[in-house]
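Asks: model this:
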Amino acid sequence: MYDNLGGQAGLPRQQTSAQQPNPFGNVFQGAGPGIIQSGLGAYGERILGSGSEYVQSNISKYFSDPQYYFQVNEQYVRNKLKVILLPFLHRGHWTRIAEQVGGKLSYKPPIYDINAPDLYIPLMAFGTYVVLAGFAMGIHGKFSPEALTLQFSKGLIGWFFQILLLKASVYFLGSGESPLLDIVAYGGYAFVGISISVLARIAWSYSYYGVLIWTCLCMGILLVKTLKRVLFAPARSYDKDTSKYHYFLLCVALAQFPLFFWLGYISV
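Replies: Here you go, the predicted model:
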């Protein structure tokens, strides 16, 4: 009887406590996830928004628009190769064509401006240089994956040295920040002449040094003309002493000779 009554007396108390409604339950279940989700969403948008602006600002400052450098066509490539290999025959101006886009000053892409830098020609010329180097090794029976990899690394080091040379000149002369891809493009044009020199060595070894000197001289003229009109123009406007600019331009042109001879040499 006692157990029976105890059980009957305890049962209603357990049911009452279990079924007692929680006045805050619906509030936290309904509003809590919504508040947390909206708060995290706003915070995430703020972080992503600021991060995106930071990345875009740095890309535009140092790298510009990568797609800009590949807006080329067949006519541009043909005319640009003429400028690279025969720069003294270029009768037009050497300055880039500027335009206003969204209230900001920008330059027309290579397809509309022969003086604009591009990355299509440097990359294709670099690939051609590596292929011709491997072909030259194969003709003399010295081809191997290790040798080709070494030549590939040698080309990258030479390109990197060219970039450092141009970047250091721009920085020392105080002409402001230039997009890094501009410097990469200008430095990569050297592989056009180097590839032609390697091809001349394959076709007729006696013509190698003559072609190498010629292409090296043309590259020096191209860099002097381009840098003088494009990269050093802002610095010259604030400095009346232009003698140091001419000396640096001369050093850049003379530096092409050891660079061309080093990259053009293939151990065959």
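
Asks: going forward, measure contacts and count neighbours with C-alpha atoms only.
Replies: Will do.

Asks: this protein: helices as residue ranges?
Replies: Assigned by DSSP state H, the helices in the chain fall at 2-19, 25-58, 74-85, 120-139, 145-172, 180-188, 190-203, 208-229, 233-238, 243-254, 256-264.

Asks: other SSEs contacting the third one?
Replies: Under the contact criterion of 3 or more Cα pairs under 8 Å, 6 or more residues apart in numbering; DSSP states H and E, helix 74-85 touches helix 208-229.

Asks: next, the buried residues of the helix it packs on.
Replies: By neighbour count with 16 or more other Cα atoms under 10 Å, helix 208-229 contains the buried residues 208-209, 211-228.

Asks: got it, and stretch 183-194?
Replies: 183-194.

Asks: and for comparison, fold this next one:
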Amino acid sequence: MRKARRTAEAQQDPGASMPYPQYGYPPPGPHDPNMYMAPPYNPAPVYQPAPGQYYTPQPMGMPGVDQAGFNMPTQILQNPAIANMALQYGQSLVGQGKEVIDQKFNQYVSTSRIKYYFSVDTAYVAKKLGLILFPFTHRDWSVKFNPEEPVQPRDELNAPDLYIPSMAFVTFVLIGGVSLGLQERFSPESLGIQASAALVWQILEILAIWLTLFIMSIQSKLTIFDILAFSSYKYVGMIVVIAVSLVMPSAYHIALIYISAAVMFFLVRSLKVQVLPETPGGYDPEEGSKRRTYLLLFMGGIQPLLMWWLTRHVALPATTT
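Replies: Just a heads-up that it's a prediction; the model follows:
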């Protein structure tokens, strides 16, 4: 009876240990009710800048890496001697690259030759424009040459240049845009199409003339820049034709006929002195003269066609009542 009471008291006592603990494990201690509760939350203090100060974020470092190694290139570049050496080395590289580009470019195009075609002044431009539009009264079409160096266009009226053709091309595109605007047909796309069409036809014209010279075996003083210059003088006449159509639309065809005749006469007379006669060893001098005449007629004859083709959609049409 007493033994049964002791067993019951042992079962009722929560702090009593197990009568037979498992082998290899220590006997369990008294139960703590707070052992499974989370510790109290203590938030980290938030940085509050003082009035008038700004927060500057600090760079985060990588664990196990010395942060001083990242600042080494910056410290090297901050050295004046090293910075000057790097600057001089970069300038030398740029200079060497420019020399290589100039050498490669000069193998195909001579910059001094291009500068020659743009050596003009105001007096030359005014006289040349008058010669293109009114060539019928001009007598001396010969080009004077200097034995030491070629005569620049500003010193020789009959010499070809590229300044007037380039400016005339840009002006033609702009005045074409004005004409399209007055017709309420202007758009950036139409202006681009006009410029692209004129450029494509110009390239085709130069290729056709150059191919004709090659096929007919005609010896001449003409270079690719001379052909470009003479074939681009028509833009001066095209500007006049469009300007006349803006003032008087009904006079478009009259202006086109006169300007076409003037440009064709100017081109034939200017190119006539540029084409060399056949060599004495040729088979037939008369046949060579005919070929040169055909070349001049071809170059002069395509000018009115191109002028009409490039201005027919741009010029202000005559109003019909």
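
Asks: one step back: now, of the helices of structure 1, which is deepest in the fold?
Replies: The highest mean neighbour count among the helices of structure 1, using mean count of other Cα atoms under 10 Å, belongs to helix 190-203: a mean of 23.

Asks: so what touches stretch 54-62 of structure 1?
Replies: 65, 177-181 (Cα atoms under 8 Å, 6 or more residues apart in numbering).

Asks: farthest-apart pair in those residues, please.
Replies: D65 and E177 (15.2 Å; Cα to Cα).

Asks: just give me the match in structure 1 for V247 of structure 2.
Replies: In structure 1, V247 of structure 2 lines up with A203, judged by TM-score structural alignment.

Asks: identify the residue of structure 2 aligned to L164 of structure 1.
Replies: Under the alignment by TM-score structural alignment, L164 of structure 1 pairs with L207 in structure 2.

Asks: next, the contact list for that match, please.
Replies: Taking Cα under 8 Å, 6+ apart as the definition, L207 of structure 2 has no contacts.

Asks: now do it against L213 of structure 2, distance only.
Replies: Computed with Cα to Cα, to the nearest Å, the distance linking L207 of structure 2 and L213 of structure 2 is 10 Å.

Asks: do P165 of structure 2 as well
Replies: For P165 of structure 2, the distance to L213 of structure 2 - Cα to Cα - is 22 Å.

Asks: I114 of structure 2 now?
Replies: Separation of I114 of structure 2 from L213 of structure 2 (Cα to Cα): 22 Å.

Asks: what sits closest to S142 of structure 2 if chain neighbours are left out?
Replies: V273 (6.3 Å; Cα to Cα, 6 or more residues apart in numbering).

Asks: map that neighbour onto structure 1.
Replies: V273 of structure 2 maps onto R229 in structure 1, with residues paired by TM-score structural alignment.

Asks: again with L191 of structure 2
Replies: In structure 1, L191 of structure 2 lands on L148 (TM-score structural alignment).

Asks: can you pull the contacts of that match?
Replies: 130, 133-134.

Asks: what do you get for G90 of structure 2?
Replies: Taking Cα under 8 Å, 6+ apart, we find G90 of structure 2 in contact with no residue.

Asks: just to confirm, which helix or strand has it in it?
Replies: Element membership for G90 of structure 2 (DSSP states H and E) is helix 80-108.
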